[in-house]
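Enquirer: Just a sequence and a predicted model for now, questions to come.
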Amino acid sequence: MNTTLADRRKAFRTRIARRDAMILPGAGNALTAQVIADQGFDAIYVTGAGIANTYLGAPDIGLVTLTELVGTVSAIAEITDLPLVVDIDTGFGNAINAQRTVRMIERAGAAAVQMEDQVFPKKCGHFAGKAVIPLNEAVSKVKAAVDAREDANTLVIARTDARAIHGLNAALDRAEAFVEAGADMTFVEAPTSLQEMQAITTRLSVPQVANMVVGGKTPLTAQADLAGLGFSLVLYANTPLQAAMRAMSDVLAALKADGDVTRVIDKLADFEERQRLVNKQGYDVLEARYQID
């Protein structure tokens, strides 16, 4: 790591202004972050749903705690210098809770925090049965998040889930209120058409986030087209997790059926690749440097 965290945050803020639909794959743990970095992506999305699924084996229904989230962010920040955009769900409570959450996540290594306006306990943005808090309460939490950051270049991304409940115009009204409250970016979750996505970037002045959820409500759209629409960030929050789930199921099914993995050996990372991804060579160098004679 040749730059400071402050330098990387500043560079990330500059990059966001390009509005070129930078893709952020999601990581729920440090190994997934290693794979994302190894594939040459420019930033990582620390996904709350991914942490719930991988760490707890549970759905994205507000079960992850702040302590668990901080631990995950710290572990990922330890092994990569890529900017981390961290999903902090609803901020774990009211405006005061949100302030504490932002401070802790920023200190853990985040370049940006994303907070939503759902009622706690929240649900995945593409689940049914969501509800949003009153607008004045949501605005208060955005203001608290902005005030909490220690580095002015830490981005505050304010997400609204109102589209699925009150319609697109209500969601855009909320997003505009969040911008007035100081949000650096907004994220209107679950638009249902390209026309709605265009309305988001046309009406809202600050950089925007698009969320590509396989099987979700928003049409899967190519990066070039999203850049043309003017989005800054494109989340593939759980694509790596979905790929890993399918691969694990296929390999384990073959192991159960055959009694070995010969038939699916090509689906496994070999021993050398596994050690490379977790930087075994780098740790060997450190061990040799500090070896006691």
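Expert: Received, thanks. Numbering: from 1, shown residues only.
Enquirer: can we go C-alpha only for contacts and neighbour counts from here?
Expert: Fine.
Enquirer: So the nearest residue to Ala181 once chain neighbours are set aside versus Met115, what's the distance?
Expert: Among residues not flanking Ala181 along the chain, Lys143 sits closest, at 5.4 Å (C-alpha to C-alpha, 6 or more residues apart in numbering). Distance of Lys143 to Met115, computed by C-alpha to C-alpha, to the nearest Å: 11 Å.
Enquirer: likewise Met197?
Expert: Met197 sits 20 Å away from Met115, going by C-alpha to C-alpha.
Enquirer: Validate this expectation: Thr45 resides in a helix.
Expert: Careful, residue 45 is Tyr; it's not Thr. No: counting by DSSP: H, G, I helix; E, B strand; the rest coil, Tyr45 is located in no helix; its state is strand.
Enquirer: on that earlier part again, out of Lys143 and Met115, which sits in the busier spot?
Expert: Met115 (26 against 21; other C-alpha atoms under 10 Å).
Enquirer: so what's the more buried one up against?
Expert: Asp87, Ile88, Asp89, Thr90, Gly91, Val142, Val156, Ile157, Ala158, Arg159 (C-alpha atoms under 8 Å, 6 or more residues apart in numbering).
Enquirer: Could you say which helix or strand holds the closest residue to the first one other than its chain neighbours?
Expert: Meaning Asp87. In space, and not counting its chain neighbours, Asp87 is closest to Gln114: 4.9 Å by C-alpha to C-alpha, 6+ apart. Assigned by DSSP states H and E, Gln114 falls within strand 112-116.
Enquirer: repeat for Phe178
Expert: helix 168-180.
Enquirer: and that helix, what other elements does it pack with?
Expert: Judged by 3 or more C-alpha pairs under 8 Å, 6 or more residues apart in numbering; DSSP states H and E, the packing partners of helix 168-180 are helix 135-148, strand 155-160, helix 163-166, strand 185-188, helix 194-203.
Enquirer: could you check the angle strand 155-160 makes with it?
Expert: With axes from the mean of the first three to the mean of the last three C-alpha atoms, to 10 degrees defining the directions, helix 168-180 sits at 150 degrees from strand 155-160.
Enquirer: And stretch 55-73, end to end?
Expert: Using C-alpha to C-alpha, the two ends of stretch 55-73 sit 13 Å apart.
Enquirer: So what touches it?
Expert: 28-30, 46, 48-49, 51-53, 86, 88-89, 92, 101, 104-105, 108-110, 120-124.
Enquirer: show me where the protein has helices.
Expert: 5-16, 30-38, 48-51, 66-79, 95-108, 135-148, 163-166, 168-180, 194-203, 223-229, 239-258, 271-277, 280-289 (DSSP state H).
Enquirer: here's the one I want to compare it with:
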Amino acid sequence: MSAFMDPAMHFPVKTTATFSVSKPGLKLDQIGLAKKAIAPSKSSTVVPTIASRMETSDTRIHHLIEKEVAVVVPSCFDALSAALLEKTGFKAGCISGYAPSASLLAKPDLGLLMPPEMAERARSVCSAVPFMPIIADAESGGENALNIQRTIKDLIAAGAAGCFLEDQAWPKPSVCTLMIPRLQAGADASLVETPRSLEELIEIGEKTTGYRVCYMVEGGVTPMLTPEELKSYGYHLIVHPLTTLYASAHAMLDVLKALKDEGSTRDHLDRMATFEEFNQLLSLGSWIKLEAWISNLRYGACKS
């Protein structure tokens, strides 16, 4: 299923949206990814499939894959976490379904976050990192064809470079469901979610073609492998959907417990960024210079 066009409407299966970000006419291209659920099984058999790819590959995600072969894609759940991804040198990011549900609603990923809310979160994330391609989790897109079309258009308008689109009934049958990709024309990559062993990971790489996506979830059932290892098994997008969420939650809990128990963070300053470090993360100096430059322009215009 195309992530960016409604197949029921027989629209083109992939689009390129042009937005004015920092340079007029800058193209923010879209990549679609599809996945489908089946019942979980300890002895799951991976179905041989063929990933559909377009004749052209003129998108930022395609270019990254062609350049690096395997791309590590950490998750971000707000504008700040997206900016941190960019500052640490990552080339792409994603917005998983669980992370915004937790950060926005303090609720688990049970379908409580609606597509318009995800699009709004994508808008703030993409605005913070306009030159980093962001892939958003569109879940099922809203179930029916019209809702899927609206979801995809909203994500394109928000600046997303692509999305994961599921084809499955809601609610999800199990959090450990093995995902088998539904590969119609327009899906740029396939995702088999929650393989339970190295053997399954290898088998997926051997029995599918086209671009492959692999989720690396800390504490999950899928073996944690390095990018080089996954590249050797034929994977191209290595998504860490919960890394930043888990790390930030753990760090906040630690320092809040210390504050509650001791009444002060005086002995735990090494756990936090300093005032100066945090301002640097937000590029405060650049914003001050920009404000001064704009003010000088306005002052000069008023004098003339």
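Expert: Thanks, I have it. Since the model is a prediction, treat every value here as computed from it, not as a measurement.
Enquirer: Next, the TM-score between them, please.
Expert: Here the superposed chains carry a TM-score of 0.78, computed using TM-score structural alignment, normalised by the length of structure 1; 247 aligned residues with a C-alpha RMSD of 2.1 Å.
Enquirer: out of the contacts of stretch 55-73 of structure 1, which are buried?
Expert: 28-30, 46, 48-49, 51-53, 86, 88-89, 92, 101, 104-105, 108-110, 120, 122-124 (16 or more other C-alpha atoms under 10 Å).
Enquirer: Lys260 of structure 2 versus the aligned residue in structure 2 for Gly109 of structure 1, what's the distance?
Expert: Alignment note: Gly109 of structure 1 maps to Gly159 in structure 2; criterion TM-score structural alignment. Computed as C-alpha to C-alpha, the Gly159 of structure 2 to Lys260 of structure 2 distance reads 41 Å.
Enquirer: I'd say the match of Gly109 of structure 1 and Leu28 touch.
Expert: Yes: under the criterion of C-alpha atoms under 8 Å, Gly159 of structure 2 lies in contact with Leu28, with a separation of 6.9 Å.
Enquirer: returning to what we had before: ok, and which of the helices of structure 1 has the densest surroundings?
Expert: helix 48-51 (a mean of 26; mean count of other C-alpha atoms under 10 Å).
Enquirer: mean shift between that helix and structure 2?
Expert: For helix 48-51 of structure 1, the mean distance to aligned residues of structure 2 following superposition is 0.6 Å (mean C-alpha distance after the TM-score superposition for structure 1).
Enquirer: Near Gly162 of structure 2, how many other residues are there?
Expert: Gly162 of structure 2 is flanked by 28 other residues according to other C-alpha under 10 Å.
Enquirer: show me the contacts for the residue nearest to the spatial centre of structure 2.
Expert: The residue lying closest to the centre of structure 2 (C-alpha atoms, centre = their mean) is Cys94, at 1.2 Å. Contact analysis of Cys94 of structure 2 by C-alpha under 8 Å, 6+ apart lists Val73, Pro74, Ser75, Cys76, Ile134, Ile135, Ala136, Asp137, Val239, Pro241.
Enquirer: mind redoing it with 7 Å?
Expert: Val73, Pro74, Ser75, Cys76, Ile134, Ile135, Ala136 (C-alpha atoms under 7 Å, 6 or more residues apart in numbering).
Enquirer: How about Asp261 of structure 2?
Expert: Going by C-alpha under 7 Å, 6+ apart, the list of residues near Asp261 of structure 2 is empty.
Enquirer: what residue of structure 1 takes the place of it?
Expert: By TM-score structural alignment, Asp261 of structure 2 lines up with Ala257.
Enquirer: Its match and Leu24 of structure 1: what is the separation?
Expert: From Ala257 of structure 1 to Leu24 of structure 1 the distance is 37 Å (C-alpha to C-alpha).
Enquirer: cool, and Asn238 of structure 1?
Expert: 10 Å.
Enquirer: same question, Asp173 of structure 1
Expert: 26 Å.
Enquirer: what do you get for Ala177 of structure 1?
Expert: Applying C-alpha to C-alpha to Ala177 of structure 1 and Leu24 of structure 1 gives a distance of 26 Å.
Enquirer: do Ala75 of structure 1 as well
Expert: From Ala75 of structure 1 to Leu24 of structure 1 the distance is 18 Å (C-alpha to C-alpha).
Enquirer: Now the equivalent of Lys207 of structure 2 over in structure 1: closest residue in space that isn't a chain neighbour?
Expert: Alignment note (TM-score structural alignment): Lys207 of structure 2 maps to Arg203 of structure 1. In space, and not counting its chain neighbours, Arg203 of structure 1 is closest to Leu172: 7.7 Å by C-alpha to C-alpha, 6+ apart.
Enquirer: Check the gap between Arg246 of structure 1 and Ile292 of structure 1 for me.
Expert: In terms of C-alpha to C-alpha, Arg246 of structure 1 sits 45 Å off from Ile292 of structure 1.
Enquirer: One more: Met245 of structure 1?
Expert: From Met245 of structure 1 to Ile292 of structure 1 the distance is 43 Å (C-alpha to C-alpha).
Enquirer: Then Leu31 of structure 1?
Expert: For Leu31 of structure 1, the distance to Ile292 of structure 1 (C-alpha to C-alpha) stands at 30 Å.
Enquirer: In structure 1, what residue corresponds to Arg271 of structure 2?
Expert: In structure 1, Arg271 of structure 2 lands on Lys267 (TM-score structural alignment).
Enquirer: I misspoke; the intended subject was Thr194 of structure 2.
Expert: In structure 1, Thr194 of structure 2 lands on Ala190 (TM-score structural alignment).
Enquirer: which residue lines up with Lys289 of structure 2 in structure 1?
Expert: Aligned partner of Lys289 of structure 2 by TM-score structural alignment: Val285.
Enquirer: Okay, its match and Arg276 of structure 1: tell me how far apart.
Expert: In terms of C-alpha to C-alpha, Val285 of structure 1 sits 13 Å off from Arg276 of structure 1.
Enquirer: where do the contact lists of these two overlap?
Expert: Common contacts of Val285 of structure 1 and Arg276 (C-alpha under 7 Å, 6+ apart): none found.
Enquirer: just the angle between the helix holding Phe178 of structure 1 and helix 194-203, please?
Expert: Interaxial angle, helix 168-180 of structure 1 versus helix 194-203 (the same axes, to 10 degrees): 30 degrees.
Enquirer: who's in contact with helix 168-180 of structure 1?
Expert: With C-alpha under 7 Å, 6+ apart as the test, helix 168-180 of structure 1 has contacts from Leu135, Val139, Val142, Ala158, Thr160, Ala162, Arg163, Thr186, Val188, Ile200, Leu204.
Enquirer: switch the cut-off to 6 Å
Expert: Val139, Ala162, Arg163 (C-alpha atoms under 6 Å, 6 or more residues apart in numbering).
Enquirer: for stretch 234-247 of structure 1, same thing?
Expert: If you take C-alpha under 6 Å, 6+ apart as the criterion, stretch 234-247 of structure 1 is touched by Ala21, Met22, Ile23, Leu24, Pro25, Gly26, Thr47, Val209, Ala210, Asn211, Met212.
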